[in-house]
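Chemist: attaching a predicted model along with its sequence, questions to come.
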Amino acid sequence: MSEDPPLSILGVAGSLRQGSFNRALLRAAVDLAPDGVRIEIFDLAAVPLYNADLEAAGDPPGVAAFKQAIRAADGVLLATPEYNHGVPGVMKNAVDWASRPPRDAALGEKPVGVIGASPGMTGSARGQSQLRQAFEFTNSFCMPQPELLVFRAHEKFDDDGRLTDAATREHLARYLTAFAAWIRRFR
């Protein structure tokens, strides 16, 4: 039996804040990735607000780099916060850019995982739910289960942004193993 080829996952946090719990969650994912899985984190700071006029002139450099990173990855792992009971504008904007052009979108037929961390008790459940709806349009293969909803995130990360909660670390490791298997289904 041959060994599975290594997987490349692009991690994207839906927050621009340097101290974001979702950025910290992705850093923990890098550390906890199973053997044969490499996670690279993409920073959305250079991705402007979607504007059809900008798109018509050619993708801005940050957008072009984002789309290329998605295309090069075997799967995309999105870590979304939840703002006002929904998906934050930063994350939705990134998905909007990556859904263009519709028939040749970077997210088209791409395996996607959605996780999130929030200080609230629902752990970004509403934001994740709204984000999943966008993948119906992009024809992405969004993993339905398991879910990873990190609630009371301020109690699970230390002041340096390290995930210190043992149960959450175990759950994240299991999630990443399941996501790797999900990606391999579509290779």
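Modeler: Cool, got the structure.
Chemist: only C-alpha atoms from now on, for both contacts and neighbour counts.
Modeler: Fine.
Chemist: show me what contacts the most centrally placed residue in the chain?
Modeler: Taking CA atoms, centre = their mean, the centroid of the chain lies closest to L78, which sits 1.0 Å from it. Applying CA atoms under 8 Å, 6 or more residues apart in numbering to L78 gives the contacts 11-14, 112-116.
Chemist: A98 and V76, how far apart?
Modeler: Distance, A98 to V76, by CA to CA, to the nearest Å: 11 Å.
Chemist: which one of those two has more residues nearby?
Modeler: Each of A98 and V76 has its neighbours counted (other CA atoms under 10 Å); V76 has more, 27 against 23.
Chemist: if you rank the contacts of L78 by neighbours, which is first?
Modeler: G113 (30 neighbours).
Chemist: comparison target below:
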Amino acid sequence: MTHVAVLVGSLRADSVNRQIAESLRELAPEGVVIDIVDGLGDLPFYNEDLDRDGVTEVVTQVRARVAQADRVLAVTPEYNATMPAVLNNAIDWLSRPYGAGALVGKPFGVIGVTPTPYGGKWAHEDARRSVKIAGAIVVEDVDVSQSSIDVDVLHDAEVRERLRRALLTLVEFDAEAVAA
């Protein structure tokens, strides 16, 4: 079994990106478990004092779920030409303790849609840069940046196939082969 922790960059209940994350369960190949990590909106803003003096239960739970995963996938829109604060904050918590955070050594990909002509590419670039600094192994070939203006992303067969292929690329990624 391959466990993929999914971080959704939108807090809105009816978010298209949350719906995409949920659709990954049906698109996933056999033997792949999609774990949508809830609670990102409940994480306090990262503060080293809080981290040192005792983290909240939600911080402990989010860190544990990502640490237990084999892969991490962010599904996110773009806010003001960057990743949403909730995703950035989650990455901050998951990057600590420095050098030993839950993201260290994890293959990581990012996909998502946004109602702009750019399809979220800047948010995806920022997320990849941030997790790479946090110690994740960025899988560059896992990238679906799609505008929700031009197509019904939840039902379009071509978009669904691109999502399926991106997930498969992340799942099949061999970090040891890249390191060799």
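Modeler: Arrived safely. Predicted model only: the values in this text are computed from it and were never measured.
Chemist: got CSV for the contacts of L78 of structure 1, with secondary structure and distance to F137 of structure 1 too?
Modeler: Below are those laid out as CSV (DSSP: H, G, I helix; E, B strand; the rest coil; distance: CA to CA, whole Å):
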residue, secondary structure, distance to F137 of structure 1
G11, strand, 21
V12, strand, 19
A13, strand, 21
G14, coil, 19
V112, strand, 13
G113, strand, 16
V114, strand, 16
I115, strand, 19
G116, strand, 21
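Chemist: what is the most widely separated pair among the residues you listed?
Modeler: G14 and V112 (14.2 Å; CA to CA).
Chemist: tally of neighbours for the corresponding residue of structure 1 for R63 of structure 2?
Modeler: Counting by TM-score structural alignment, R63 of structure 2 lines up with K67 in structure 1. Neighbours of K67 of structure 1 under the rule other CA under 10 Å: 20.
Chemist: K67 of structure 1 reaches D96, doesn't it?
Modeler: No. At 11.1 Å, K67 of structure 1 and D96 do not qualify as touching, with contact defined as CA atoms under 8 Å.
Chemist: show me what counts as buried in the longest strand along structure 2.
Modeler: Longest strand in structure 2 by number of residues (criterion: DSSP state E): strand 137-147. Buried positions in strand 137-147 of structure 2, judged by neighbour count with 16 or more other CA atoms under 10 Å: 137-139, 142-147.
Chemist: what's the local residue count around whatever residue of structure 1 lines up with R129 of structure 2?
Modeler: Aligning on TM-score structural alignment places R129 of structure 2 opposite Q133 in structure 1. When neighbours are defined as other CA under 10 Å, Q133 of structure 1 has 11 of them.
Chemist: quick one: Q133 of structure 1 from G62 of structure 1, how far?
Modeler: Q133 of structure 1 is 25 Å from G62 of structure 1, by CA to CA.
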